[in-house]
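*Asks:* Task: produce atomic coordinates for the following.
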Amino acid sequence: MIALGCDHGGFELKQEIIAYLKARKIEYKDFGCYDNKSVDYPVYAKLVGKAIQSGECEKGILICGTGIGISIAANKMKGIRAAVCTDCFCAEATRLHNDSNVLALGGRVVGPGLAIKIVDTFLNTEFSGEERHQRRINQIED
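*Replies:* From the prediction side, this is the model:
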């Protein structure tokens, strides 16, 4: 299951991502926000992070205006590896090399067409499992 969260700056893009997930019958849980009234992104980063930490969800997608603030908040949580991606190359690399479990997007940075391609790449790329990458992830976790 995919955990979704956004602030007001990411609300519109989250609706596009929900449509993509529904069309592909990918299970998700929407942790908010639920409209474009101003809210604080750390609240939603924490909700999504907790869902991943607990095992309720396998991966997450977080969206704010740039993707930066919400990813910083998420990365404060143990076991969360959130990556801001603005293209498919970054989405693939962060899964292959970092085993990132949260994709962060900027609702004011990437358009819906590109965002869906980034989400697709992120969700369909497996961690390479290479020892050098696992060693580095372990160092981050420590």
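
*Asks:* all contacts plus neighbour counts: C-alpha atoms, from now on.
*Replies:* Noted.

*Asks:* Please enumerate the strands of this structure.
*Replies:* Assigned strands in the chain, in chain order: 2-6, 28-30, 59-64, 82-84, 102-106 (criterion: DSSP state E).

*Asks:* closest one to Q139 among those strands?
*Replies:* strand 82-84 (15.8 Å; Cα to Cα).

*Asks:* What about L13, how many residues nearby?
*Replies:* 24 (other Cα atoms under 10 Å).

*Asks:* ok, it to T86 distance?
*Replies:* Distance, L13 to T86, by Cα to Cα, to the nearest Å: 13 Å.

*Asks:* Nearest to N36, out of the strands of the chain?
*Replies:* strand 2-6 (9.7 Å).

*Asks:* I have a second one here; can you model it like the first so I can compare?
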Amino acid sequence: MTIAIGNDHAGTEYKFEIIKHLENKGIKVLNFGTNTNDSMDYPDAIHPVAEAVETNKATFGIILCGSGNGAQITANKHQGVRAALCWNNELVSLARQHNNANILSIPARFVSLHQALGFVDIFLNTPFEGGRHQTRVDKIPIDCN
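*Replies:* Predicted structure coming up:
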């Protein structure tokens, strides 16, 4: 499994801890985020994560910004990406079970590091239920032709 991760300045601390957490589990990580706390524009780190998921270079993505909103909006501009903004365990589970989310957006300024690490584990270990949910997920993309 390969995870693409991207962050702006608000998510740097959490990103480093998430990378350690994933690597301790033997998971390969592609780091597209900033490594500093200097202000930067979140789309510059989020588009590469979404592209990695979109092109199957990564199994899943994890994105972090202050509110999680900008990161999620940016990622969802990519076809085949289903980024979910989650701030509690139930939302993370439902994002995987019902929406087959392939990118987890974490609001770094609104959750603890402990919570964020828990979200990552839930996200990676929760399967998509398929069935009636697959029918709904299939209706998400827009045919641009």
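
*Asks:* Any idea what the TM-score is?
*Replies:* Remark: TM-score between the superposed chains equals 0.96 [TM-score structural alignment, normalised by the length of the first structure]; 141 aligned residues with a Cα RMSD of 0.9 Å.

*Asks:* quick one on the thing from earlier: would you mind putting the strands of the first structure into a markdown table with distance to S71 of the first structure and mean neighbour count alongside?
*Replies:* As requested, the strands of the first structure are exported to a markdown table (distance: least, Cα to Cα, whole Å; neighbours: other Cα atoms under 10 Å):
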| stretch | distance to S71 of the first structure | mean neighbour count |
| --- | --- | --- |
| strand 2-6 | 11 | 28 |
| strand 28-30 | 17 | 17 |
| strand 59-64 | 7 | 28 |
| strand 82-84 | 6 | 26 |
| strand 102-106 | 6 | 28 |
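
*Asks:* Reformat those strands as JSON lines; add distance to K117 of the first structure.
*Replies:* Output for the strands of the first structure, formatted as JSON lines (distance: least, Cα to Cα, whole Å):
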{"stretch": "strand 2-6", "distance to K117 of the first structure": "16"}
{"stretch": "strand 28-30", "distance to K117 of the first structure": "17"}
{"stretch": "strand 59-64", "distance to K117 of the first structure": "13"}
{"stretch": "strand 82-84", "distance to K117 of the first structure": "14"}
{"stretch": "strand 102-106", "distance to K117 of the first structure": "12"}
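
*Asks:* Between these, which one is closest to L47 of the first structure.
*Replies:* Closest among the strands of the first structure, using Cα to Cα: strand 2-6, at 7.7 Å.

*Asks:* Quick check, N31 of the second structure in contact with T12.
*Replies:* No - using Cα atoms under 8 Å, N31 of the second structure is not in contact with T12; the gap is 11.0 Å.

*Asks:* What ranges does the second structure have for its helices?
*Replies:* 12-24, 43-54, 69-75, 89-99, 113-125, 132-138 (DSSP state H).

*Asks:* OK, contacts around T121 of the first structure?
*Replies:* Neighbouring residues of T121 of the first structure by Cα atoms under 8 Å, 6 or more residues apart in numbering: C88, A91, E92.

*Asks:* what do you get for E23 of the second structure?
*Replies:* By Cα under 8 Å, 6+ apart, the residues touching E23 of the second structure are V29.

*Asks:* Just the endpoints, please. Distance across stretch 120-140 of the second structure?
*Replies:* First residue to last in stretch 120-140 of the second structure (Cα to Cα) measures 24 Å.
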